Structures are given as structure tokens and as C-alpha cells.
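Peer 1: Give me a 3D structure for the following:
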Amino acid sequence: MSTPEFSLVTGSAATADADALIVGLRSGEDGPSLAGGADDVDAAFAESGGVDGGLLELLALAGATGKADEVVKLPSRGAVAAPLVVAVGLGAAPSDRQRGSAAPSQADAATAEQVRRASGSAARALAGTERAVSTLSRLDLAAAAEGALLGAYAFTEYKSNGAAKKPLRRVDLLAPAGADASDAESTLARAVAVAGAVRTARNLINTPPNDLYPASFAARAAEIGAGAGLEVEVLDEAQLAEAGYGGVLGVGGGSSRLPRLVRLRWSGGDSPRATVALVGKGVTFDTGGISIKPAANMDHMTSDMSGAAAVIATVALAAELKLPLAVTATVPMVENMPSGTSYRPGDVLTMYGGKTVEVLNTDAEGRLILADAIVRAAEDSPDYLIETSTLTGAQVVSLGNRTAGVMGSDDFRDRVAGHARATGEGGWPMPLPEELRADLDSRLADLANVTGHRWGGMLSAGLFLREFVADGLPWAHIDIAGPSFNTGGPWGYTPKGGTGVPVRTLAAVLTDIAENG
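Peer 2: Next up, the predicted model:
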């Protein structure tokens, strides 16, 4: 799978040597308007004989409206050096859409997400193109780079008929006006690194479960970790049994592909400013076990290790960015299968650390392996703990397919959710109502893995996890059941299949902690 190359260029977009020229369009009550950064292109069309700039008039005739993700292609007919102009919709300006109510930082984040989506849409539309030059970078350099790299993503590992188009090969990003060259290069390098980590997570998620199972997933995680210079530890089934990882062993016991637990650690350099624990759910395929799922759409359960993919990619990214944080990812990996050796409804599992859990539903498996991993992660005495998982269908019912639910200790939960929204990945702070905790009481064990009803399922799962978090540890749980895997058509920079959510959120949170504690 090839990755587009990027370069930062100066000068006029109108004279740039490229196969396609990307410009942005805004939508409005009076029709579309050119976004900032394309004035020289507009002037070139006017000089070639157009009226009122010419370019906008031609785009309007072609049906352009400027709505989000819209792509309109127009032959330049010599008005500019590139033979093709690609106008991509940004939607309404944030100040118009939000009616001036947003704080500047919120409006900036909204603009960045519009640029990111537009850049992704353009990159997808230009699959097979050799070279493009983009004016979107004049609006937001980092967002334009991230969007292009993510929009150009295609998972073609298993395509054998040669029908898949090659992605856009090269993107020249026009430097923002007045930008310091060194700062702009650093911004571009970081954006490429972050988007590269998202692509790493996507590749893991999209790998089919016959090739990505606990042992092979652990091997790939170890390879990624070693490549990033991380400390790597892999526990096999015998070591898990010796240490008492009852949740991981219980869930993974029904499969012939036995479980693993992987630990990847970035030291944070010479003087790490804080210690952060990352935990991700690594169910490489989830049938539901004895409490088996319906057959319809079970193929989507290849994505049940999206949380694990995200934290593996993120800890490697922390090392690549040389963040001054000690970051450790603890990743349990299992396959949840029905068989004669499966755990059963009614079983009692002794978790890592000693708590006991009565299993009432084997399809509530993620919280069991995460409980083991959270307790192990907390033994390192981190300053913060972040866990992410495709944990509950209730998340999708509550918040839809694009908004993650964020739970945990109040202040840190809100901090994480704020970064999720600012990065464009979406996240909403959710409560952990105390009245639901009693519904997890068990007649046999310390607690049950599910309640006896369907109400507040996402919140009950968060309450279950809270039972395993060390007292006083700031923590957040990000439920990505919907946002992690796109079962519909591609949009913006989001492809069909694995999305890589919440890698960009985690990267933003780690950067915030590195800078502010």
C-alpha cells in the first residue's frame, strides 16, 4: 500500500507544475464562493478572459454548491498550468454556521475539520493522479496534510485482480502566507506522522481475522514496537495463567488461537514529564461466544480490536514525535469463540488482581479482558490512564456512528472529550450514574459483567470498568463502537472499513499532557 509524498512549496498555485490543482469552495445563501488561498487562481482565470473572476462562474455552471465533501472537476483550458481544477466543498464558514457563538478556538477547530474533510475528499477523487497542488494548506496546513494522507488511504492488500486504483502519488502543499519556513516544515512533519499512525491502525483493523488472531496480532504489535524503539513484552497463555489473568484466559479459552497480552513502552526520553497508561481492547474476532451474535453483519466483528490498534499506533507515534512522556500500552488480545472449552454464562472468573466476576453474558467480553489490563496498567502508578474499546452497541444507539462516548473521572473525561471534538474525531462526555452500579451486583461474585436490563448499557459498562481503576487515578474510557468502523460509503477523509479513531484524539491528549501536565 503506497503512501503519498508531500512537499511544502511557495509561489503561485496558478503556475504550479501539477496534474491537478485543488481549491476550496464555501457554501452560502447567495451561492458558492471561493475559499481563501485561491485568489491567484481566480485572477488567472479572469486574465484568460473570464467574467467576474471566471472560475467561480464556471464552477457554478458545473453545479458546484460548496457543500461539504462535494467535488467538482473542471478542465482549466490553459488558464492555469495544471490541466485540471478540482473544487472541493468546505460547507458554510464556521462563523456563519455557528452564528458567531463559538469561541475562537472552537471556530478554528471547525475550520480545520472542514479543511481536513475537503482535502480527504479531493485526495480520494484524484486516485490514480500523479501529482496535485493544493491551496487548502493556505487555510490550515496540518489539516490539509492529514486530510490528504487519510483520504488517499486504500487497503488493497488482498486485491489480486489489479482493479484497484493507485492512490494520489504526490501532493504539493502551498505554504500559508507569512508562515515561517521552519515552523511550517515542522507542522507538516507532525501532521504526516499523526496521519501515518492512523493509517497503521487502519491497516491492523482491516486485516481479516484469519490472518490477524491473537498470536499474529501480538507479533505485528511487537514488530511495530521494535521499529519505533519501544520496550516490548508479550505474555503467552502459560504466562497469563501463571500471573492470574482470569478475564483474558476466560474469554480466550474457547478458541484454538490462544490469547496474548502485549505491553509496549516509550520511555519519554531523559526527563519524562508524566506517565500515561494506554489500554485497548484487542478482540480479534467476536462471535459473542456461547451468547452468540446474530449472523447478520457478524463480519463487522473483525473490527473488535480497533481499540488495541489505536493504542499500539499511538504509543509508536509518541516515540516518533519524541514526546517527553513515559507511555505504556497494555493490550489484551483474544478471539471470542463458542466451543467445548468456552466460558459460559454462570461462570465466575477471578480477575487479575483478585476480584471475582459472574459471567451473565459471554458477549460482554471486552470489559473482562480490559479489567485485567487496567489493573496491570495501574500497577505502573501512571499519572493518567486512557482506555479505548469497541465496547457496547449501546454507544451507537445513544450517540450514533460518528460520536464516541467518553466516561471516567470528571475533569479528565472532559479534557479527553474536548480533544476528541477539536481533532474532528468526535466525542461526548457521558456520566457514570451511581444508581446503575447496584445493577451490577452479583449473587455469587464481587460483581456481574452485565446488568439484568438494557437501560444505560454504555454507562453500565463504564461503571464496570471503574471497579478496576486504582483509587485517585485520573482515567478516561472512550467507547468507539460506532466511530471505529465505517460500514457505509466513504466520506471526507474517512474510508469504508477501519477509521483509526481515536488515534488523533490520543495524540492530542498526550501532547496536551506533555505541554501542560
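
Peer 1: all contacts plus neighbour counts: C-alpha atoms, from now on.
Peer 2: OK.

Peer 1: Would you indicate which residues of the longest helix along the chain are buried?
Peer 2: Longest helix in the chain by number of residues (criterion: DSSP state H): helix 181-206. Under the neighbour-count criterion of 16 or more other CA atoms under 10 Å, helix 181-206 has 184-185, 187-206 buried.

Peer 1: Show me what that helix is packed up against.
Peer 2: strand 5-9, helix 141-151, helix 306-320, strand 497-498, helix 503-516 (3 or more CA pairs under 8 Å, 6 or more residues apart in numbering; DSSP states H and E).

Peer 1: mind checking which of those is nearest residue 404?
Peer 2: Closest approach to residue 404 among those (CA to CA): helix 503-516, 10.8 Å.

Peer 1: got a list of contacts for the closest one?
Peer 2: 194-195, 197-198, 201, 273-274, 276, 310-311, 313-314, 317-318, 323-325, 415-416, 419-420, 423, 425 (CA atoms under 8 Å, 6 or more residues apart in numbering).

Peer 1: hang on, residue 164 packs against residue 158?
Peer 2: No: Residue 164 is beyond contact range of residue 158, at 10.4 Å (criterion: CA atoms under 8 Å).

Peer 1: When those two are compared, which one has more neighbours?
Peer 2: Each of residue 164 and residue 158 has its neighbours counted (other CA atoms under 10 Å); residue 164 has more, 13 against 8.

Peer 1: Skipping adjacent residues, who's closest to the more buried one in space?
Peer 2: residue 156 (7.1 Å; CA to CA, 6 or more residues apart in numbering).

Peer 1: for residue 292, same thing?
Peer 2: In space, residue 292 is closest to residue 363, 7.0 Å off (CA to CA, 6+ apart).

Peer 1: One more sequence to fold, the one below, so I can look at both together:
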Amino acid sequence: MHSAADILRGVTTFALRTASPAKTRAEAVVVGVLPDGVLAPGAEDVAAAYGRKLKGLLATVGAKGAPGEVAKVPTGGTIASPLLVLVGLGADPDAAAVRRAAGNAARAVTNAASVALALPADGPELVRAVVEGYRLGGYAFTSYKSKPATPTTPAEVVVLTPVARRAEVAAAVESAQVVVDAVVATRDWVNTPPADLTPPAFADAIAAAVKDVNKGLPKGGAKVKVDVLDETRLAELGCGGLLGVGAGSAAPPRLVELTYAPADAVAHVALVGKGITFDSGGLWIKPAASMATMKEDMAGAAAVVQATLAAARLGLPVRISAFAALAENMIGDAAMRPGDVLTTYDGTTVEVSNTDAEGRLVLADALGRAVEAEPDTIVDIATLTGHMVLALGDRLAGVMGDDDVVAQVIAAGAAAGEDAWPMPIPEYMDDRIHSSAIADLAQYDGIRWGGGLFAAAFLRAFTGALPWAHLDIAGPTFNKGGPNGHLTAGATGYGVATLIEYVRARGDA
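Peer 2: The predicted structure follows:
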């Protein structure tokens, strides 16, 4: 039976039901497998239907319960559904494991009109993980396919849970849909070819997204305001970082500022995102192989925008001042040169030594604007340094800044299912960023070691001593390999869910 209104997203309806997975007539039933050769909670009725045959079946199809495993078994009438899908969960599965397993299931079930998910889901957190994982795992970017493949998305996905009738569970599903919408929109932007998402085009896309979200807000809901600063206004304001980075491109830079100000706000957060729509490296041109995915360099700005719009849709009681710093780092006759000195929005002079360390320059202007908004805290997010990828790999973000804010961001990431790790900003980094002989700050000092920490120290100089954290997402923002759990190939949308959870927690504090 239905315990809550079906939630429609695209062509797929998500519903909550208390039905038995062994009796449901969905065309496919998904259950979890644990390493000890038994089915996970939620699949008890399926295990009972198979009885003693279950262990032999699992052994035959190689289902050992390891994360990432997927096996499909025709049921032959043992249960009502014709197809049983077995997904590995690993030992002691938590929400993150369930999210990954649901994502794997989404790609395994094709051409089924209806799917029932009987994964561990006995509370709001797990139900939300099931919905998020299934939707994100089935994501595909097909905008540029001349003949897109026939959609295989089921018309109905049913989450089977014993708590289907609880209001907080229905609310968790609705929240999950909003988060997924934001992540999907971010993935779409990041996957878009850079020639089609130049800074002016990206700014237009942001303004259009704000307009669409505002139309769908309930009557009386706080709307999101948007202000797009073009190159003329940036020059008037003295945003030398954005203008310097964008000088080599035929597409001029933009600074997009969003404001969400609900009447019941109990906190004020500034979100700042790096939006380099393509990074050639400038005159410090990148090797060809390193340039191949540089359309991803605007992922931080996309995350900031979509997190703000999601907060408005969720009605979170937190004021948000968001800043998306957009520029294209190209080679041209006006491109900035090593040795140039730029003056940022707050009047700080910066000596440029490496034109491929451009992200910190556009963020300097955006952070200066954020400080003037007088928020309680600032969080910036950026695909900033290859050093962080070397340090943490391609699935972890590095988080630096004030201890309290760093801890809050990492906790938000854990709740969102996005992994992050705290990194230091050693005191001696302050000496390094002040090593220029001719300007207030050095943008780069040529020392190979600790480049990600140097970049964070540089950004800190523009935070006005406000509580602040910096997320370096250069690793997890783009999946260059095959799909894994709820992460598909290409843009991952990393950071959106973390920012939403961070804002949500500030509203609950």
C-alpha cells in the first residue's frame, strides 16, 4: 500500500510501500547481500521464499556480498517478481554503502517498467540513501547524442520499507529528490562542452536556473535574487583577479552573486565557488593530456549555485550569500603574464608567477565580496590544486581552514555520503605567500612541496578573519574511470550534497 504521495521526477515515479519483496509484482526486485552469504535486512521474505536453496544460489552466481557486486537471477516463480537483482553491500552496511549499492542496481536493471528496492531502509537516513543512490546511479548525459539511446528508466521505482507510513520518511524522500536534482544539474553543467558554457553563457544559465526555481517555490517562500556582474562592472569594482585571468579569452569573465534571505533565518552563510569554464593553463600552458577534462574547472561554482537553489526549495532557515567567480583561462594577446601584478577587489596586490594557478586569483575577488556581506561563516569550494589529488587521491576532498568550520564541513560530508579529509595550513605557509619582493602577496612561489596548503593559505588572506573553510575538490569532482556505485563516469556533482547538509546543520544549530 502507498504510505505517502508518489513523488514524480522526470518519467520515474518514486513511491514508498510496506509490501513484501517476495510478493511484489514489480518486474525486478533488488536485495542486498552481506559477506556471510545471507541477504541484508529488508529482504527477509525473499530469503524465506528461497529457503535452503539460497546459499547455493548465491554461490552459483558468485554473490559474496562485496561492495560493487551485482548479479541478476531469473526467479522462475520462486517469488512473484520475474527478476531478482543481488547487490553487494559489504559488512555492516551504513547509508553510504546503501547509496552505492542502489546506484549499482540502477545500472543493472534495464528495460524494466517497475523496480522494487528491498535494501536496508528502516529509517529516514537509509530511505534517503536508497533514493539518492538509485537516481544518481542511473544518471546519463545525452544532450549531445544525435541519436540518444532509448531511455531505460523504469516508470515506477518502489522503496520497500517497514517505516513507509511515517511522515519523516516521506519528508526524507522529498529532501532526497531535491538534493539529487541539484547534483544532476551540477553534473549537467560540468559535463557541458566548454565552448558552450563560456563565462557569459554560464552566467545566463545560472540566471535561468534561478528563475525556474523561483517559479516553483511555494507562495510566501523566500526567492533567490541574482546579480550578474559583467566585465564593465568588474572593472569599476576593481576585481583584478577575475579580469586578469579572463584577459586572454574572447569570452569575458563574470561574477554571479545570489542571495537567499528567508525571514526566519537563524544563521548567515557565504558560499564561494571557483568557476573556470576552461583552463588551458594560460601562458603556463598545460600538457595536452592534462587539458582534456578541464571543462570540470567550474565545478565549484556550479555546486555553490545548485546548493543555494536547493536550500531555497527546502526552505532552510539560513541566509545564503553565494558568489560564483566565472572566467576562462586562455592564451591570447592580452593574457596575463608571469611577473604581472594584479590588484584584487579588497585592494591587495598579487604578483603572478604561474598563470596555471588562476583559481586562487578569481576566488580572491569573490572572497572579498563575500566578506562585505558579513556572514557568520564562509565556505569556498574549488577544483584548486593537483597537489591535493596527489595527497588524497581522486575520491577525497581536502578541507582546510578554521578548526570548527572544517569539522562542520567534514561532518556534513559524512551525512551526505561524500568523503573529505582535514588538511593543515602550517604557520610557515604565511611566510611563503608573503614572499613577493614587489607585491603584497605571492600567488605562487615555485616550491614543489605543499602546493595545496600554500593555495589555502593564500585564500585565507582574503577571508577577513571570518570563520572559514576551503574545500579542494580537484580529485573527486570528475570520474575519469568507469561508473562506481552512485558515481557515474564524468562529472560527479561532488560537494553539492555536502554544502546542502552544511547549510541544513546551521539552520538546526
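
Peer 1: Turn the helices and strands packed on helix 181-206 of the first structure into CSV, columns for mean neighbour count and distance to residue 117 of the first structure.
Peer 2: Listed next are those as CSV, based on neighbours: other CA atoms under 10 Å; distance: least, CA to CA, whole Å:
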stretch, mean neighbour count, distance to residue 117 of the first structure
strand 5-9, 16, 18
helix 141-151, 29, 6
helix 306-320, 29, 20
strand 497-498, 24, 17
helix 503-516, 20, 14
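
Peer 1: Out of those, flag the one nearest residue 300 of the first structure.
Peer 2: strand 497-498 (8.7 Å).

Peer 1: Can you identify each of the helices in the stretch 351-500 of the second structure by residue range?
Peer 2: 359-372, 386-392, 403-416, 428-433, 451-460, 496-508 (DSSP state H, counting those that start in this stretch).

Peer 1: Most tightly packed of those helices?
Peer 2: Compared across the helices of the stretch 351-500 of the second structure, helix 359-372 shows the largest average neighbour count, a mean of 25 (mean count of other CA atoms under 10 Å).

Peer 1: residues in the first structure aligned with it?
Peer 2: Under TM-score structural alignment, the match for helix 359-372 of the second structure in the first structure covers residues 366-379.

Peer 1: how far out from the middle of the chain is the matching stretch?
Peer 2: Averaged C-alpha coordinates place stretch 366-379 of the first structure at 21 Å from its chain's average position (CA atoms, centre = their mean, to the nearest Å).

Peer 1: now stretch 76-88 of the second structure
Peer 2: 33 Å.

Peer 1: Repeat that for stretch 139-157 of the first structure.
Peer 2: 13 Å.

Peer 1: Over to stretch 227-244 of the second structure?
Peer 2: Counting by CA atoms, centre = their mean, stretch 227-244 of the second structure comes out at 27 Å from the chain centroid.

Peer 1: One more: stretch 91-100 of the first structure?
Peer 2: 26 Å.

Peer 1: buried sites along that stretch?
Peer 2: Buried residues in stretch 91-100 of the first structure (16+ other CA under 10 Å): 91-95.

Peer 1: again, but for stretch 229-245 of the first structure
Peer 2: 229-230, 232, 234-235, 237, 240, 244-245.

Peer 1: These in helices, which ones?
Peer 2: Using DSSP H, these in helices are 237, 240.

Peer 1: In strands only, show me the buried residues of stretch 229-245 of the first structure.
Peer 2: In this view, those that belong to strands under DSSP state E are 232, 234-235.

Peer 1: follow-up on the earlier one: and the residue nearest to residue 164 of the first structure, that one's in a helix?
Peer 2: No: Residue 156 of the first structure sits outside any helix when classified using DSSP: H, G, I helix; E, B strand; the rest coil, being coil.

Peer 1: rewinding a little: to residue 449 of the first structure, which of the helices and strands packed on helix 181-206 of the first structure lies closest?
Peer 2: Closest among these, using CA to CA: helix 306-320, at 19.5 Å.

Peer 1: residue range for the next helix-or-strand element following that closest one in the second structure?
Peer 2: Sequence-wise, the next helix or strand downstream of helix 306-320 of the first structure (DSSP states H and E) is strand 326-336. Aligned using TM-score structural alignment, strand 326-336 of the first structure spans residues 319-329 in the second structure.

Peer 1: ok so, going back, quick one: name whatever helix or strand follows the longest helix of the first structure.
Peer 2: helix 214-227.

Peer 1: what's the angle between that following helix and strand 326-336?
Peer 2: If you take axes from the mean of the first three to the mean of the last three CA atoms, to 10 degrees, helix 214-227 of the first structure sits at 160 degrees to strand 326-336.

Peer 1: ok, residues contacting helix 214-227 of the first structure?
Peer 2: Contacts of helix 214-227 of the first structure (CA under 8 Å, 6+ apart): 231-234, 257-262, 264, 284, 312-313, 316, 333-335.

Peer 1: change it to 7 Å
Peer 2: Contact with helix 214-227 of the first structure is made by 232, 257-260, 262, 264, 284, 312, 316, 333-335, as judged by CA atoms under 7 Å, 6 or more residues apart in numbering.

Peer 1: And that helix, how far out from the chain middle?
Peer 2: On CA atoms, centre = their mean, the centre of helix 214-227 of the first structure falls 19 Å from that of its chain.

Peer 1: mean shift between that helix and the second structure?
Peer 2: Mean deviation of helix 214-227 of the first structure relative to the second structure after superposition (mean CA distance after the TM-score superposition for the first structure): 0.9 Å.

Peer 1: Could I get the full set of helices for the stretch 51-200 of the first structure?
Peer 2: Counting by DSSP H, counting those that start in this stretch, the helices of the stretch 51-200 of the first structure are 55-61, 94-97, 104-125, 141-151, 181-206.

Peer 1: if we can go back for a sec, map the residue nearest to residue 164 of the first structure across to the second structure for me.
Peer 2: Residue 156 of the first structure maps onto residue 142 in the second structure, by TM-score structural alignment.

Peer 1: Let's check: the centremost residue of the first structure is which one?
Peer 2: The first structure has residue 501 as the residue nearest its centroid, 1.7 Å off, counting by CA atoms, centre = their mean.

Peer 1: Kindly state which residue of the second structure is aligned to that residue.
Peer 2: Aligned partner of residue 501 of the first structure by TM-score structural alignment: residue 494.

Peer 1: If you tally nearby residues, what's the number for the closest residue in space to its match that isn't next to it in sequence?
Peer 2: Of all residues not flanking residue 494 of the second structure in the chain, residue 477 sits nearest, at 5.2 Å (CA to CA, 6+ apart). Neighbours of residue 477 of the second structure under the rule other CA under 10 Å: 26.
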